[in-house]
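Colleague: sequence plus the predicted model coming up.
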Amino acid sequence: MSTAIVVGGGIGGTAAALALVGRGWSVQVLERVPEVEAVGSGISLWSNALRALDALGVGDAVRAHGMAEVSAGVRDERGRWLSRTDVTTLRERFGAPVVIHRARLLDILRAALPEGVVRTGISVREATVDGRVLHSAGTSCADLVVGADGIRSVVRRAVCGDVAPRYAGYTAWRAVIDLDEPLTEFGETWGRGRRFGMAPLADGRVYCFAVYNAPEHAPGSLADVGELFAGWHHPIPALLAAADPHAVLHNDIYDLPALSTFTAGRIALLGDAAHAMTPNLGQGGCQALEDAVILGNSVGEPNGLAEYDRRRRPRAQMIARRSARIGTIAQLSTPTAVALRDTAMRLTPASAQLRAMATVLDWTC
């Protein structure tokens, strides 16, 4: 039986383990943290990700625990629509996206794995191209090592050497919030160098995020964020006021430069370890799920890892570039540039938006 070690037990790593188990592999997932915390954020699973989850056999379970998004678009600070997504056509053309808490998604993926596959509390120090993994519990060897250990991946060093993440120029605060009133619309609000996004979850809570231009590692507090978005349209101030400071995530936003390869020897990289991207397209987790399915499909073929690299690297890097461009536009801060951006968005027909989405969402495995 072929063996695999997956370094990293997040969404991409757990999905990769599920794909490999489905191919008859013996898999061990090594996860650094001792347990998954419930705090965190939501994730939008677009149609491409849902097809990947269907291929893994958990698509229906995810849909049952997720919230089908009901309305979408981008507004300005006063709440006036800059663009509206044609939700009916979106559903008919691509299928409805789903919003789910990341912890819930991870629970579903882990529950589909055999008992004992995921080993928590194990830190990996090094991986080598011959399939050896040095970690806090000793040394393990396998036919395949999957580097799913995030943007600051240890495994990536064996494939590409040291690759420094790039700061995008903006920082993000994320939270899942209990709100007294139901939220029936989701989407983003764009201002001058600032953005706010919100989406309802199936349990009645709201996932939201606040993004603003800032120097790297700039200090800040939730109260500071509230001041930055004071006066923005309802329910943005109410959401920030209701956020628990102890359950809010604050992260500077980074991406990776385009790697020359996702594979070396017996190692394959996936997710943020391979193509960490800014969150502007909502595709980071979605692309990790695509990676997992294609990796599982490729390992049984001749030159399987080369095939995985051929199929995944161009697409993931294209989406990362597009996401970075959207972030540049969304974070414009000068009055003239923002006015031009907002006017262009109002004049762009919904049909053009759907055509632009097709290259991302029209993915099949």
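Modeller: Great, that's in hand. All values reported here derive from a predicted model rather than from experimental measurement.
Colleague: for the rest of this, base every contact and every neighbour count on C-alpha atoms.
Modeller: OK.
Colleague: quick one, longest helix in this structure?
Modeller: When the chain is parsed with DSSP state H, its longest helix is helix 304-330.
Colleague: give me the buried stretch members for it, please.
Modeller: 304-309, 312-313, 316-317, 319-324, 327-328, 330 (16 or more other CA atoms under 10 Å).
Colleague: so which elements touch it?
Modeller: Applying 3 or more CA pairs under 8 Å, 6 or more residues apart in numbering; DSSP states H and E, we find helix 304-330 packed against strand 263-264, helix 272-275, helix 284-298.
Colleague: helix or strand next in line after the shortest one, which one?
Modeller: Of the helices and strands lying after strand 263-264 in sequence (DSSP states H and E), the nearest is strand 267-269.
Colleague: which residues sit in contact with Val99?
Modeller: Gly42, Ile43, Ser44, Leu45, Gly66, Met67, Ala68, Glu69, Ala199, Pro200, Leu201, Ala202 (CA atoms under 8 Å, 6 or more residues apart in numbering).
Colleague: in a helix, it, correct?
Modeller: No - looking at Val99 with DSSP: H, G, I helix; E, B strand; the rest coil, it is strand, so not inside a helix.
Colleague: now it, nearest residue through space, not along the chain?
Modeller: Nearest residue to Val99, sequence neighbours excluded (CA to CA, 6 or more residues apart in numbering): Ser44, at 4.5 Å.
Colleague: same deal with Asp252?
Modeller: Nearest one to Asp252, counting by CA to CA, 6+ apart, is Thr171 at 4.1 Å.
Colleague: which stretches of the stretch 101-250 of the chain form strands?
Modeller: Using DSSP state E, counting those that start in this stretch, the strands assigned to the stretch 101-250 of the chain run over residues 118-120, 124-127, 132-135, 138-141, 144-147, 166-177, 187-190, 194-200, 206-213, 249-255.
Colleague: sorry, back to before: out of the helices and strands packed on helix 304-330, nearest to Ser136?
Modeller: helix 272-275 (20.2 Å; CA to CA).
Colleague: returning to that earlier point: wait, doesn't the residue nearest to Asp252 sit right on Asn251?
Modeller: Yes - contact status for Thr171 versus Asn251: in contact at 5.9 Å, counting by CA atoms under 8 Å.
Colleague: so for these two, which sits in the more crowded spot?
Modeller: Neighbours per residue (other CA atoms under 10 Å) separate Thr171 from Asn251, with Thr171 holding more: 21 against 14.
Colleague: from His217, how far off is that one?
Modeller: 9 Å (CA to CA, to the nearest Å).
Colleague: what sits in contact with each of those two?
Modeller: With CA under 8 Å, 6+ apart as the test, Thr171 and His217 both reach Asp252.
Colleague: Thr14 and Glu31 touch, don't they?
Modeller: No - counting by CA under 8 Å, Thr14 stays clear of Glu31, with 9.8 Å between them.
Colleague: second structure for comparison follows:
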Amino acid sequence: MRGGSVAVVGGSIAGCAFASAAARAGAEQVVVYERTRGRMADRGVGLCVHDDWAAELTAAGTLPAGVPTHRLTRRRWVVRDAAEPAGKPFWEQPFPFHSYHWGLLWSGLREATPASVVYRQGVTVAGVTGGGAGAEVALAPADGGAGAAERHDLVVGADGYRSVVRDAVCPGSRPHYAGYVCWRGNFDARLLERLGADVWPSDAVTTVCFPGGSCVVYRIPGPDGTRVNWVLYAVPPRGTLRLDDPTSFPPGHLTAELATGLAELLDREFPPRTGPA
């Protein structure tokens, strides 16, 4: 766009990327509202970007050069099999992606945000209302006083699954619990070396499949060397979890019942050489 004022609600990866793109496209003013105060926590999880898309974003200046990546070329699918301790592969496909560490990618995007972008931290957006040729961003009382609002020509939502912008566009829309949970974590890649390159190839995303779920495993660059990122989708043991609202458990808040259920799932469904150490 040329000219005008753009507000971006949420200053994480998507928010920083869009703010940079809007500024480079000619917006007269770009304001990012981020509720986190100070430096955003390093979440230490991975994400993957297709090679072609990464090249396009880099050429456009949205994805800064120099952000550490790990190259991936294929995706393997395996299941538990009594005759194969490392699991039985049943499918493999090309996977031309690079993986990123969330914290390192966010840091790179934040540092590459044009100086003209106003990045306001510690500011919570309470709601967004449209009308006429633009929209108003209402700030929470602690961040500007009751009723404080700022008007922009365009408001972009990059504020996650509890998005106030989504609520403004689709009033009353709410996520519903799908009946399963997503476990995620990461660890030092050196812990996999003793299993052999055939079990966890460094250039592969390996997906372990089992009834009712799957686990995706791949390497990511880390602040202190290569790490392994894993994401496991499974139904929790009956009676151990009740979610009436979208939520997540931060590190250190896992219940003993859920931890036991996860350990039993790994012992029962994962190939022995891909299960817990």
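Modeller: Arrived safely. Worth saying up front: this structure is predicted, and the values here are computed from it rather than measured.
Colleague: superposed, how do the two chains score by TM?
Modeller: Scored against TM-score structural alignment, normalised by the length of the second structure, the superposed chains reach a TM-score of 0.74; 230 aligned residues with a CA RMSD of 2.4 Å.
Colleague: now, the contacts of Val99 of the first structure that are in helices?
Modeller: Those of the contacts of Val99 of the first structure lying in helices (DSSP H): none at all.
Colleague: dump the residues you listed to JSON lines, plus distance to His135 of the first structure and neighbour count.
Modeller: Listed next are these as JSON lines, based on distance: CA to CA, whole Å; neighbours: other CA atoms under 10 Å:
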{"residue": "Gly42", "distance to His135 of the first structure": "30", "neighbour count": "25"}
{"residue": "Ile43", "distance to His135 of the first structure": "30", "neighbour count": "22"}
{"residue": "Ser44", "distance to His135 of the first structure": "33", "neighbour count": "23"}
{"residue": "Leu45", "distance to His135 of the first structure": "32", "neighbour count": "25"}
{"residue": "Gly66", "distance to His135 of the first structure": "35", "neighbour count": "24"}
{"residue": "Met67", "distance to His135 of the first structure": "38", "neighbour count": "21"}
{"residue": "Ala68", "distance to His135 of the first structure": "40", "neighbour count": "19"}
{"residue": "Glu69", "distance to His135 of the first structure": "41", "neighbour count": "21"}
{"residue": "Ala199", "distance to His135 of the first structure": "39", "neighbour count": "28"}
{"residue": "Pro200", "distance to His135 of the first structure": "39", "neighbour count": "28"}
{"residue": "Leu201", "distance to His135 of the first structure": "37", "neighbour count": "23"}
{"residue": "Ala202", "distance to His135 of the first structure": "38", "neighbour count": "17"}
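Colleague: next, count neighbours for the closest residue in space to Val62 of the first structure that isn't next to it in sequence.
Modeller: Closest residue in space to Val62 of the first structure, ignoring its immediate chain neighbours: Leu105 at 6.7 Å, by CA to CA, 6+ apart. Using other CA under 10 Å, Leu105 of the first structure has 22 neighbouring residues.
Colleague: repeat that for the one 4 residues further on.
Modeller: Neighbourhood size, Leu109 of the first structure [other CA under 10 Å]: 26.
Colleague: repeat that for Ala175 of the first structure.
Modeller: Counted with other CA under 10 Å, residues neighbouring Ala175 of the first structure total 26.
Colleague: one more: Ala356 of the first structure?
Modeller: 11.
Colleague: next one: it from Ser47 of the first structure, what distance?
Modeller: 15 Å.
Colleague: for the equivalent of Ser214 of the second structure over in the first structure, which non-adjacent residue is closest in space?
Modeller: Mapped onto the first structure by TM-score structural alignment, Ser214 of the second structure lines up with Arg195. Nearest residue to Arg195 of the first structure, sequence neighbours excluded (CA to CA, 6+ apart): Val211, at 5.0 Å.
Colleague: so what's the aligned partner of that neighbour in the second structure up against?
Modeller: If you follow Val211 of the first structure across to the second structure using TM-score structural alignment, you land on Tyr233. Tyr233 of the second structure makes contact with Tyr180, Val181, Cys182, Trp183, Gly213, Ser214, Cys215, according to CA under 8 Å, 6+ apart.
Colleague: widest-spaced pair of the residues you listed?
Modeller: Once CA to CA is applied, the contacts of Tyr233 of the second structure give Tyr180 and Cys215 as the farthest pair, at 12.9 Å.
Colleague: neighbour-wise, which of the two wins?
Modeller: Cys215 (19 against 14).
Colleague: which residues sit in contact with the nearest residue to the more buried one once chain neighbours are set aside?
Modeller: Nearest residue to Cys215 of the second structure in three dimensions, chain neighbours excluded: Leu232, at 4.0 Å (CA to CA, 6+ apart). By CA under 8 Å, 6+ apart, the residues touching Leu232 of the second structure are Cys182, Trp183, Arg184, Gly213, Ser214, Cys215, Val216.
Colleague: same thing with Leu105 of the second structure?
Modeller: Leu105 of the second structure neighbours (CA under 8 Å, 6+ apart): Ile13, Val67, Pro68.
Colleague: tell me the contacts of the second one?
Modeller: Right, Val67 of the second structure. Applying CA under 8 Å, 6+ apart, the residues near Val67 of the second structure are Leu104, Leu105, Gly108.
Colleague: save these as a markdown table, and put in distance to Pro89 of the second structure too.
Modeller: A markdown table is the format used below for the contacts of Val67 of the second structure (distance: CA to CA, whole Å):
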| residue | distance to Pro89 of the second structure |
| --- | --- |
| Leu104 | 32 |
| Leu105 | 32 |
| Gly108 | 36 |
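Colleague: in helices only, show me the residues you listed.
Modeller: Per DSSP H, the subset of the contacts of Val67 of the second structure in helices is Leu104, Leu105, Gly108.
Colleague: excluding sequence neighbours, find me the nearest residue to the last one.
Modeller: Among residues not flanking Gly108 of the second structure along the chain, Val67 sits closest, at 6.0 Å (CA to CA, 6+ apart).
Colleague: my reading is that that neighbour lies in a helix. Confirm?
Modeller: No - using three-state DSSP, the secondary structure at Val67 of the second structure is coil, not a helix.
Colleague: neighbours around Ser214 of the second structure, how many?
Modeller: 20.
Colleague: got a list of contacts for stretch 13-21 of the first structure?
Modeller: 4, 6-8, 26-29, 56, 106, 109-110, 112-113, 146-149, 270, 289, 291-293, 295-297.
Colleague: can you flag the buried ones in those?
Modeller: Judged by 16+ other CA under 10 Å, buried ones among the contacts of stretch 13-21 of the first structure: 4, 6-8, 26-29, 56, 106, 109-110, 113, 146-149, 270, 289, 291-293, 295-297.
Colleague: so what's the most centrally placed residue in the second structure up against?
Modeller: The centroid of the second structure falls nearest to Leu47 when counting by CA atoms, centre = their mean (6.4 Å). By CA under 8 Å, 6+ apart, the contact list for Leu47 of the second structure reads Ser99, Tyr100, His101, Trp102.
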